[in-house]
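J.: need a 3D model of the following:
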Amino acid sequence: MSDPRHDAVLFDLDGTLYHGARPIPGAAEGVNGVRAAGTPVRFVTNNASKAASAVADHLAELGIPADTAEVSTSSQAAASVLGERLPTGATVLVVGTAALAEEVAGAGLRPVREASAEVAAVVQGHSPDTCWGDLAEACVAVRAGARWVACNVDPTLPTERGQLPGNGSMVTALRTATGRAPLVAGKPEPPLFRAAASSAGASSALVVGDRLDTDIAGAVRAGLEALVVLTGVTTPAVLLAAEPAERPQYLAADLTALTAPMGELRIGPQPGWTVDAGNSALTVSGNGAPLDLLRTLCDVAWRNGHHEIEALDRHSRAALAELGLS
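T.: Below you'll find the model as predicted:
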């Protein structure tokens, strides 16, 4: 990718580069292509369970060389938020992994695991080992008036086994128990993206991700352009129904598309397809690439409201079937 409009690329990880321990085909090729073009890359993840160094090591194992300094995590963002709001040495109850506790300590704060009168804040990030006892300690602290910061509120976490409960599911349990809501440090809030872009010296970075409600919504809030890939949770039907605050500028099947000119990936009218907005349906005709049809459909649907889709010829019916929109 070589595009003067984007001076860095901020990659999501889960669902974009890999599913758990399984790399997504084409991911390494796409990232390496961006590097070869001389564009800085950053890896931005809402997963707070691993240290940045561990994330970099995992990427390297998947054929994507990465420096620790290129990794931005929601645990780093949460620790930064706490460091800005608490005095040095303040006590923070950690619900999450040792990596999250290390980030808290690195911000000049004292991480603990049990509620007490000294606890000034609670920070909550994903850990597969979080249990009722952890949430109970956090509940006591939050009810006593401690600040509450969530690394992210993703309801699910993509893995090689499919979508499993994410940090947001645990956050919801604590919200129910306390009647409180946390300050969110990671996506879709903009600070994580802004910090990643700033570390690359970028002012117009491109965000690449698979989730509309985190990756794309976060890019919109941060004032950055975004590319959505269909390797994670977003489907063509979900994309067509996207609200304005969750709409990307670009669409690709996977990261191999980053070797193509960005103009070819832009959502809008595409060669080979005609989409008309009628009173009750979008009528489709033509004979081009199915993904170009989706780019055209999104453009028309977003400008005219989401409608039913009617194919006027066999090529259109085949393309819609391939997209799962028939």
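
J.: when you work out contacts or count neighbours from here on, use the C-alpha atoms and nothing else.
T.: Noted.

J.: got the contact list for Gly223?
T.: Contact partners of Gly223, counting by CA atoms under 8 Å, 6 or more residues apart in numbering, are absent.

J.: and it, how far is that from Glu189?
T.: 11 Å (CA to CA, to the nearest Å).

J.: then Ala77?
T.: The value you get for Ala77 to Glu189, if CA to CA is used, is 10 Å.

J.: again with Ala237
T.: 25 Å.

J.: okay, the two: which has more neighbours?
T.: Using other CA atoms under 10 Å, the more surrounded residue of Ala237 and Glu189 is Glu189, with 20 against 13.

J.: which SS state does the residue most central in space within the chain fall under?
T.: With distances taken as CA atoms, centre = their mean, the residue of the chain nearest its centroid is Asp215 (3.1 Å). Following DSSP: H, G, I helix; E, B strand; the rest coil, the label given to Asp215 is helix.

J.: and this one, please, so the two structures can be compared:
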Amino acid sequence: MAQPLLDRYDCLLLDLDGTVYHGSEAIKGAISGIDAAHAKGVAVRFVTNNASKAPDAVASHLRHLDVPARTEEVATSAQAGARLLGQMVPAGAMVLVVGTEALAAEVNGVGLRTTRTYSDDVAAVVQGHSPDTAWADLAEACTAIRSGARWVACNVDPTLPTERGQLPGNGSMVAALRTATGASPDVAGKPEPGLFTEAARAADARSPLVVGDRLDTDVAGAEAAGMDAMLVLSGVTTPAEILAAPEGQRPRYLADDVAAVTSTAEALAVGARPDWRIDVGDDELRVAGSGEPLDLLRALCPLAWRHGISRASGTTDTAKAVVNTLGVGDIDYR
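T.: A predicted model of the protein is given here:
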């Protein structure tokens, strides 16, 4: 008998940007999926790489979008960054903050002092997303890093999904400092496992499921933490990128959005589907049959990953149409 997904896991670790919302708009299906988890007694934790807001502000924003959320259900990369700094430098050390006041407050909360300008007593730099970060902020951090300060990045996501599309994320600003200093930061957020493991511990979860829209942060972070992952297509990742996913970034489940948590685990898992027949060619996967596009993507994944072939072609008009819908037929993305 098919097992409901929510019977298999006791906690959902949900990414936010691209999974639950785009900026000021909730993503279709997110609220119903979260409501279903709560009704089933499955814990929910909102785990975000965005370090710009305090947990209470994140929870308030979610509630404004009609997403049920409590402050204690929110885990941010700012919290993870502050915890990491607390392990790296002595109590009371001075930390130069590139980011919001919410990030500075988290750093203060672990017993460290904060500043916005370089001085000889700066022991570390912490960098998190802020829409107000400017050249002058990066210049202060550059000076500190070049002078030997430790460097922690809350996350390295290159883009931030919004209702306007993909905009520069913290990783883009981190890249500027990498170029200017020749140094690389210690990363506190996803794909490092700590953010997930701490959120699961806080929820007293033994079998959590990570749900997110990015291969290189959400899925890779789940893999690093030893957790299963469901990738949703409501954010930045395309079907072609999923077929080309390297080891360590391959989700167990695929879904359109969070509402899919009400389905069975078997329906969501990558693997063969009876409605689709796939033959492996020298440089493409040949598809016949008919059915849902997402089911075809689930069926293509194991073969694409095993054989290193991420291009598909339809052998019938119906199959060609679905392959084109997925966008995996015209370009070899290997």
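
J.: follow-up on the earlier one: leaving out chain neighbours, which residue sits closest to the alignment partner in structure 2 of the residue nearest to the centre of structure 1?
T.: Mapped onto structure 2 by TM-score structural alignment, Asp215 of structure 1 lines up with Asp218. Ranked by CA to CA, 6 or more residues apart in numbering and with sequence neighbours excluded, the top spatial neighbour of Asp218 of structure 2 is Gly212, at 5.4 Å.

J.: hang on, isn't that neighbour packed against Ala222?
T.: No: assessed by CA atoms under 8 Å, Gly212 of structure 2 is found out of contact with Ala222, at 9.7 Å.

J.: can you give me the helices in the stretch 151-300 of structure 1?
T.: Shown for the stretch 151-300 of structure 1, the helices assigned by DSSP state H, counting those that start in this stretch span residues 167-178, 191-199, 217-222, 236-240, 290-304.

J.: and Val142 of structure 1, which of those helices is closest to it?
T.: helix 167-178 (7.0 Å; CA to CA).

J.: tell me, that closest one lands on which residues of structure 2?
T.: Going by TM-score structural alignment: helix 167-178 of structure 1 matches residues 170-181.

J.: with structure 1 overlaid, report how far the matching stretch is off on average.
T.: With mean CA distance after the TM-score superposition for structure 1, stretch 170-181 of structure 2 departs from structure 1 by a mean of 0.8 Å once superposed.

J.: just how off-centre is that stretch within its chain?
T.: 20 Å (CA atoms, centre = their mean, to the nearest Å).

J.: same question for stretch 235-252 of structure 2.
T.: 12 Å.

J.: which part of structure 1 matches that stretch?
T.: Going by TM-score structural alignment: stretch 235-252 of structure 2 matches residues 232-249.

J.: quick one: end-to-end distance for that stretch.
T.: Note: stretch 232-249 of structure 1 ends 18 Å apart using CA to CA.

J.: for Val81 of structure 1, what are its contacts?
T.: Val81 of structure 1 neighbours (CA under 8 Å, 6+ apart): Ala185.

J.: beyond the strand or helix carrying it, next helix or strand please.
T.: Using DSSP states H and E, Val81 of structure 1 sits in helix 74-85. Sequence-wise, the next helix or strand downstream of helix 74-85 of structure 1 (DSSP H and E) is strand 91-95.

J.: mean distance, that following strand to its aligned residues in structure 2?
T.: Averaged out, strand 91-95 of structure 1 is 0.6 Å away (mean CA distance after the TM-score superposition for structure 1).

J.: so that strand versus helix 74-85, what angle?
T.: 160 degrees (axes from the mean of the first three to the mean of the last three CA atoms, to 10 degrees).

J.: from the contact counts, what lies against strand 91-95 of structure 1?
T.: Using 3 or more CA pairs under 8 Å, 6 or more residues apart in numbering; DSSP states H and E, the elements in contact with strand 91-95 of structure 1 are helix 98-106, strand 110-112, strand 119-124, helix 132-143.
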